[in-house]
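Enquirer: Take a look and give me a structure for this.
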Amino acid sequence: MVKMNRFIQFNDETVDTKTLILYERLARALADANYLELTERKLLEFRPEEGVLSMTVFWRHRAEEIMHAGRLSDIYLLSAGFWKHFNIQTWRNFTLNYEHHTLKQLAFELLLMLEEFRLSDKIMNERPGTVDAFTVRKEAYVAFHRTGVQTNMRMGHLADALLNELYIVLYEGTFAGSSIEWGPIQFDLVKSILENAYDTKSTEENVYVVNRIMTVIEDSIQADLLHQYYSIGDAFTGKEIAPFEYHEGMQDAESGEEDSKDTIEEVFRTWHEENEEEQGVHLQFELEHGRSSKAIGEDATEGSNEAEIEETGYGQSVGDKSEQEAEDEREQTGGRDNPKKQAGHQFGKEHLNVVYEEQIVEIQNEIENRRKLQLWRESQKPYVRSFVEEMRKRIDLKQETKRERLMHGRLSTKLTTLLIDERPKPFYRKNAPSTQLDAVFGLLVDGSASMIDKLDETKKAVLLFHDVLRELQVSHEISSYAEDAFKASAEVQPNIFGLMHTFQDRNSDSGLPILSFDAGEDNRDGFAIRWMADRLARRPEKHKFLLVFSDGEPSAFGYDRNGIVDTAEAVMESEKRGISVIHLFLAKEEPTEDQRAIFSMIYGNKTASSHTVEGFSDQTLRILRKLLAIVIRTN
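Expert: Alright, predicted model coming up:
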C-alpha cells in the first residue's frame, strides 16, 4: 500500500481530488448524466465504453486562475457543447469520405476546430457566465498556435503550420495579418472561405466549409499533419462503434432494436444502459447477451444486481424456517459461514466486480496471544484508567452545568433581567444527566501486505481503542479489510472483512481476535469506507465516527488510476450522511510532503500521523480524546 517513489518526478504528479470531483459533478450536471466520469488526458477525449470524459493536460503548470478557467472551458466544451450538438452520423460520413485522402488527418482536425469554434460561441450565448473561461482559452491557444506556426514552417511541416494559422485567423478575425509566405497555397481564398464558419449552425454546415477549403489546398500540400491537436472524434470514427459481443444466434433477434445515434449523448447513454443490463450475478449464465431469449418458466423471478453469489446451495422444505433464520443470524453477526456478496452498484462504479465476505477473525496461537494480551493490557492500564477518569469527569461537569436566560423553565433567583432587558429571559434548565455517551465508532484497519512490519504496534493501538470504548460502554465495531491480489481479475475482485469486534458483541472482550488479526495483500479503501459507513448509518446514535488506520495510498486490482479519487468521494459521501471520517497514518517514519498532500486531498484536515510506530497508541488516544470531547459537549 505504501507508494513507491517514481524514477521521474513529473510522472508522480497528483491531482487535487476534491477539485476533480467538483469538476466531475459540474460535467455531470451540464450533461445531465450522473454516470459520467472525468479524467485528464493529453487531448480532449470521449470514451463511451467507460463513460469517461477527458479534459486536457494543456492547462497544467500555469497560474492557478488560468488553469482553473482553462479546465472549466474544457468541461463546458465537452459536456455542454460536443455532448449534445455534435452530429455523430455526419462525422462518420465525413471520415468515410476522406478515408483514403492524402490529407485526411488535416481534414478531420480542421472540422473539429470549426466545431470547437461554433460550439464555444453557442455556449457563451446560452450561458454568459462562461465567457471569462473561454476568453482565457482563446488567449492561451492563440499563443500556442502562434508559436506553432513559426516552428512548423521552419521544420517544413506545411499542413501543421496551415492549421495553426487558420486557428489564429478564426479567433482573431480574417483581417489578421500573417507573416508567413504561403507559396502555392491560395491563402487569401482559404481565408475568404473560412469566413463562412462565423455563420454555421450545425456540423453539416461546417463539413461544407471544410470540403471547400480542402478542394483549394489539396494539390498544394504534399504531407499530412505530423502532430495531433484534436482527439474528440476518435471514439466515433467509422461506420459504427464496436458492438457488444453476442451469443450465437442473438444478433438476428436484436436486429433493428436500436436506431442510429446522432449525438454523443445518445451514444454514451446507449453504452451506459447496455452496461447496466450486463451487470449483476444474475446474468452469469451461458448466454452473453440474452435479453431477447425466452424464459424457461412462466413465473421466473426477475434478476437483481444485488443478488448474492453462493458457492454451494442446499435444499430445504418450504415450511422449515430454522435454517434460514440461522443463516440470517450468521449474516448479522458476520459469521464465518456467510456467503460471498456482490458489491454491485451500491459501492460505486469502481467496485462493480468486487465480491466480498465478512468473516469473524479466528483466534490464533491462543496460549501465546493470551500471554501477550495480559502484558499489553498491563502496560496500557494506566493510560486507559486516566483517560476513562478524564472522560467521566467531563461528563459529571456537564451534568452540573445549567442553561440560563431561557424563555421557559425554572425561575432564576437573578430577577434583574426583568428590569434591564427589553425581552427578559429569567428562566433556566438543568442539563439532563446522561452517563451514556450517545456515540458509535467504526474502525477500519488496513490489511494490506505492507502492514506486516508494523502489525504488533497496530494491534496495540487497536486494543487500546477497544479497551477505552469498552470501559466507557460506547458501541463500536472493528474490522480489517483486504483484497486477495492472487485471485483478483478483471471479472472478479475478492475482498475480505476480518471482523474483530462487531456491534452485536456489545461490551464483550475481543482482545484475542484483535491479536489474531493478520495482513493480506491489497487494499480497496473507498469500498471499505462505504461498507463501514453503511453499517454505521443503520445505528441510532447521534454521533457517528469512522476511523481508518492505514499506511499509505489505496492499491488494488484496476484501482491504481482512480483509487485516490474514489476514496475521497467515499469520504465525502460518508460526511454527507453525518459520519465523520478520521484517518491515522501508520508508518515507521514521518510522512513525506507528497504523502501529506495525498492524505489531505482524501481526508481534508481529519488526518493524523505518528513519527514512530511506538506513537500509534498515543495518536489513537489523542483522536479519541478530541472526538469524545465533542460528544460530551453536544450531548
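Enquirer: switch to C-alpha atoms for all contacts and neighbour counts from now on
Expert: Fine.
Enquirer: Centre-most residue in this structure?
Expert: With distances taken as CA atoms, centre = their mean, the residue of the chain nearest its centroid is residue 566 (2.7 Å).
Enquirer: gap between it and residue 586?
Expert: Computed as CA to CA, to the nearest Å, the residue 566 to residue 586 distance reads 21 Å.
Enquirer: what's the answer for residue 407, then?
Expert: As defined by CA to CA, residue 407 lies at a distance of 51 Å from residue 586.
Enquirer: Neighbour count for those two, which is higher?
Expert: A count of neighbours by other CA atoms under 10 Å puts residue 586 above the other of residue 407 and residue 586, at 27 against 13.
Enquirer: pretty sure the more buried one contacts residue 617?
Expert: No: contact criterion CA atoms under 8 Å: residue 586 and residue 617 do not qualify, at 10.4 Å.
Enquirer: where do the contact lists of those two overlap?
Expert: Residues touching both residue 586 and residue 617 by CA atoms under 8 Å, 6 or more residues apart in numbering: residue 458.
Enquirer: on that earlier part again, quick one, what contacts the residue nearest to the centre of the chain?
Expert: When contacts are counted by CA under 8 Å, 6+ apart, residue 566 touches 350, 526.
Enquirer: Try it again at 7 Å.
Expert: For residue 566, the contact set (CA atoms under 7 Å, 6 or more residues apart in numbering) comprises residue 526.
Enquirer: One more, please, to line up against the first structure:
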Amino acid sequence: MKFLVFADTKIDSFVQMQLIDLARSLSKVDKMDVSFSYHSNLERDKDIVHVSQFWNPYPREIQLEGWKSDVYLRSFGTQFHTEDDVVWDTLDQLKTHPHREFLKQVLLFSEDFRLEELCIVKRPGMAHAFKLRKETFQVHYNREYRKHIQNKRVLDALFCHIILLANKRFVAVPPQTQQLYQDLRPTLTKLTSAHSTKDIAESILQMAAIIEQHTELSDMKTAYRSFSDKPQLSDIENNTQEFDDLTRNSETKTEKSIQKEDDKDGKEEQEKEDYSSWHDETSDPQDSFLQMDLDQGTNTDLLGEAAREAESGDAVFGSVQTSAQSTDNNDFNTQNEHEAETDSNQSGSDSKANYPYGEVNKNVTEHFVPAKPASMEEMAEYEAFQLEIAPFVTQLKQNFLKTMEHKRTSPREDLHFGRLGKKLTRLATDKNPRLFRKKTESQHELDTTFTLLVDCSASIFNKMEETQKGIVLFHETLKTLRIPHSVVGFWEDAADATTNDQPNYFHEVISYRNSLHQSGASIIQLEPQEDNRDGYSIRRMGEELLKRPEQQKILLVFSDGEPAAFDYETHGVLDTHEAVTKTRKLGIETIGMFIANGEVTEEEEKLMQNIYGPQNVVVPSAKELVDYLMPVLRKLLFKAL
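Expert: Down below sits the predicted model:
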C-alpha cells in the first residue's frame, strides 16, 4: 500500500543538479543545496533550499517550471528580501492566538506574494515560471476551496478565497465568514501593497486583533506553507565558533587581550622564545630580525603526505611568532578581518578541506580487503574464462602490435611537413617538392596505466559471472601488452552502516605491482555484496592513480545501477557526477560502463549521461559485456600510441 504519493516518487538527478546550480547562482552561496520536501522554504543556517513535492504529480513541463519557481522564490526572494527575525517574532506573538494557523498561513502567503512581484521586477526572466505557477495555483486552490466548503472548514475556505482573490479570480466568500471578511478587508488590501516583511507583519497583527473577537470560528486545519524554524542558541554558538575559526579571530587579538593573557600566563610566556619582525610600522629592526632557517621542498617523486617535488617558481611560506609592537596606524581592523577570511579559505578551512571526498561522504570509513590465494576451483573457473576470451585477446594484441609497427616503420623523409631536410635543390627542380623529414623514433613504449573499478553491490548477483569474463578480458589483454593495471571491487556494508559510520570496502584482486606476472584467478573472488557509494570510490581510486608515474591514466568503472548507500539516495548521482568531473580535471580519463538487465531503457541512458557525460557505454546485458568492452579497449589503447 502506498500511503503518500510523493514518498514513492523518484526525482530526476539531472533536474536536481540543474536546480542546485540555479540556487547557487541566485543565492551567491557556493554550498547551497536543494532538497525536495513537503513545503517550499529556505533553511538559511543550513544553506538548503527546499522545493515542494506539490509539483510531483504534474506533467514534466509544469513540474520543472514549478520547481524553478520555488528556487527563484527562495534562493533570490527569501534569501535577500525576507527579514527572518520579523517572521519569527510575529509567529511567537501569535502562539497563544486561537486562530494562529490561519494568521500564519496568511502571513506566509502575503510574503510569498510580495516576493513574487519583487522577483519579476528585478529578474524579468523569472516571469514565465511565476505565470505558470499562478495558473496552476488558481486551479488547485479553487479545488481546495470547494472541498473546504463541503467539509465546513470555513477559515480554510476563506484562506483559499484570499489567495484566489489576490490572483484575480473571484469565488464567493463563505457565508459564515461574511462579517469577518468585511472587517478584514481594509487590512487585506494593505497586504497586497506591502513593501517589506515588517509591513506585512504589522498588518497580520492588526488582523489578529480583529479575528480574535470571532470566537465561534475554529482555527484553520490545513497547512499550505511553512517557514524555517528559528535556530537554537546552541546552533548559533556553534556557527559563531566556526566563523571565528574561519576568520582567525584568535590570531587577530587586540592589544588589551594580549596584555591580559600576558598577566595571566606570565610564566609560560617567559619560557617561550620570541622571533621579532620588522616592517614599516615599527621604529627599527630588532637584533633577531627573521633569524631562522627556511628549507625548500626536496626533490622527490612522492605524492603522498611526505615531501613534495620542488619547482623553480616555488615560494616559501613560514609562520613566524612575533613580539607585539605598537604602531602609529591602527585602522586596519576591517581589512585584516577580510584578509584573514580569504587566507583561511585558501588554507583549507572551508568544507572542501574538511570533507575532501564530499560532505555526503564525511562519515565513510575505509577498509581494504586483500586478495586471497586462489583455490583450485577458482583457478579452474578462471582457466575456463581464459579459454573463452582468448580469441578476443589475440585479436586485440595483433591489431595493436601491427599499428605500433606501422607507426614505427612509416616513412620519415620526403614529407610535406616536419623538420627541414638537407635536399633543398628540389625547391628548384620539383613542382611539388617534399623538403621535410621526421626524426627517427625508437621502439615505441606505452606510458599508460589502467584501473578497473567494479561495482560489487547486491544487484549484480545475476550478472557477476559475465562481468568476471569482461574483467578477465581486461586483465589478459593488458597483461599481454605489458601495461600495468589494477582491478578493484567496491561496496558498502549496509548492515553495519550508521549515521556516524559507513564502512566502505575495496577488494583489490589485481594489484599494480603484480599485474604483469600474476594469474588472474583472484578475479573469481569478486562477489555480490550490498550497497555501492560510487562517488567516494571514484575519488579514492583517482587518488591511487595519481600516485602512478605513467603519463596517461585511465579509470574504467563497471556499474549496474544508480548509486545507493546509507543516506546517499538523494545525492548519489550528483556526488558521483562531481567525483567524475573532479577526477577528469586531475588528468585521469574516466569512463563508465553500465550493464543493463537485457534491455536498455531511456532512464538508464539518461542516468549514465548525467554521471559520465559522453564518455559512457551502456551494455544491454552482461552476456554482451565482452563484445562492448573490445572496442572500448581498442580505442583506449590506440589513443595511447
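Enquirer: what's the TM between chain one and chain two?
Expert: After superposition, the two chains reach a TM-score (TM-score structural alignment, normalised by the length of the first structure) of 0.73; 540 aligned residues with a CA RMSD of 4.2 Å.
Enquirer: that older thread, now do the same for the residue nearest to the centre of the first structure: its match in the second structure.
Expert: Under the alignment (TM-score structural alignment), residue 566 of the first structure pairs with residue 575 of the second structure.
Enquirer: mean per-residue distance, the host helix or strand of its match to the first structure?
Expert: In the assignment (DSSP states H and E), residue 575 of the second structure maps to helix 572-585. Between helix 572-585 of the second structure and the corresponding residues of the first structure, superposition yields a mean separation of 3.1 Å, by mean CA distance after the TM-score superposition for the first structure.
Enquirer: Next: stretch 465-479 of the second structure.
Expert: After superposition onto the first structure, stretch 465-479 of the second structure sits on average 1.8 Å from its aligned residues (mean CA distance after the TM-score superposition for the first structure).
Enquirer: Check what contacts that stretch and list those residues.
Expert: The contact list for stretch 465-479 of the second structure, computed with CA under 7 Å, 6+ apart, reads 385-386, 389, 393, 397, 515-516, 523-524, 622-623, 625-626.
Enquirer: Which parts of the stretch 1-150 of the first structure are helices?
Expert: For the stretch 1-150 of the first structure, the helices defined by DSSP state H, counting those that start in this stretch occupy 17-31, 64-75, 83-85, 88-97, 104-126, 131-155.
Enquirer: The shortest one maps to which residues in the second structure?
Expert: In the comparison with the second structure, helix 83-85 of the first structure aligns to the range 79-81 (TM-score structural alignment).
Enquirer: Any figure for the gap between residue 60 of the first structure and residue 96 of the first structure?
Expert: From residue 60 of the first structure across to residue 96 of the first structure, the span is 35 Å (CA to CA).
Enquirer: Repeat that for residue 50 of the first structure.
Expert: Relative to residue 96 of the first structure, residue 50 of the first structure is positioned 25 Å away (criterion: CA to CA).
Enquirer: Tell me which residue of the second structure matches up with residue 466 of the first structure.
Expert: Using TM-score structural alignment, residue 466 of the first structure lines up with residue 475 in the second structure.
Enquirer: show me what contacts residue 59 of the first structure?
Expert: Contacts for residue 59 of the first structure (CA under 7 Å, 6+ apart) come out as 67, 70-71.
Enquirer: And the residues you listed, which of them are buried?
Expert: In terms of neighbour count (16 or more other CA atoms under 10 Å), the buried residues within these are 67, 70-71.
Enquirer: could the residues you listed go into TSV alongside distance to residue 214 of the first structure?
Expert: Written out in TSV, the entries for these read as follows (distance: CA to CA, whole Å):
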residue	distance to residue 214 of the first structure
67	35
70	31
71	32
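Enquirer: So for the longest helix seen in the first structure, what gets flagged as buried?
Expert: Across the first structure, the helix with the greatest residue count (assigned by DSSP state H) is helix 366-400. Using 16+ other CA under 10 Å as the burial criterion, the residues of helix 366-400 of the first structure that qualify are 369, 373, 377, 380, 383-384, 387-388, 391, 395, 398-399.
Enquirer: List of residues touching whatever helix or strand comes next after that helix?
Expert: Toward the C-terminus, helix 366-400 of the first structure is succeeded by strand 402-406 as the next helix or strand (DSSP H and E). With CA under 7 Å, 6+ apart as the contact definition, strand 402-406 of the first structure has outside contacts at 425-431.
Enquirer: Most neighbours of all these, which one?
Expert: residue 426 (21 neighbours).
Enquirer: which residues touch it?
Expert: Residue 426 of the first structure makes contacts with 405-406, 411-412, 415, 417, as judged by CA under 7 Å, 6+ apart.
Enquirer: Do I have it right that residue 84 of the first structure meets residue 264?
Expert: Yes: distance between residue 84 of the first structure and residue 264: 6.4 Å, which falls inside the contact criterion (CA atoms under 7 Å).
Enquirer: who has more neighbours, these two?
Expert: residue 264 (23 against 16).
Enquirer: how about the more buried one, what's its match in the second structure?
Expert: Under the alignment by TM-score structural alignment, residue 264 of the first structure pairs with no residue in the second structure.
Enquirer: Tell me the spacing between residue 41 of the second structure and residue 453 of the second structure.
Expert: Distance of residue 41 of the second structure to residue 453 of the second structure, computed by CA to CA: 40 Å.
Enquirer: How about residue 578 of the second structure?
Expert: Distance, residue 578 of the second structure to residue 453 of the second structure, by CA to CA: 17 Å.
Enquirer: Could you give the number of residues near the counterpart of residue 118 of the first structure in the second structure?
Expert: Taking TM-score structural alignment for the superposition, residue 118 of the first structure sits opposite residue 114 in the second structure. Other residues near residue 114 of the second structure number 22, with proximity taken as other CA under 10 Å.
Enquirer: Which residues does stretch 557-565 of the first structure contact?
Expert: The contact list for stretch 557-565 of the first structure, computed with CA under 7 Å, 6+ apart, reads 17, 488, 554-555, 602.
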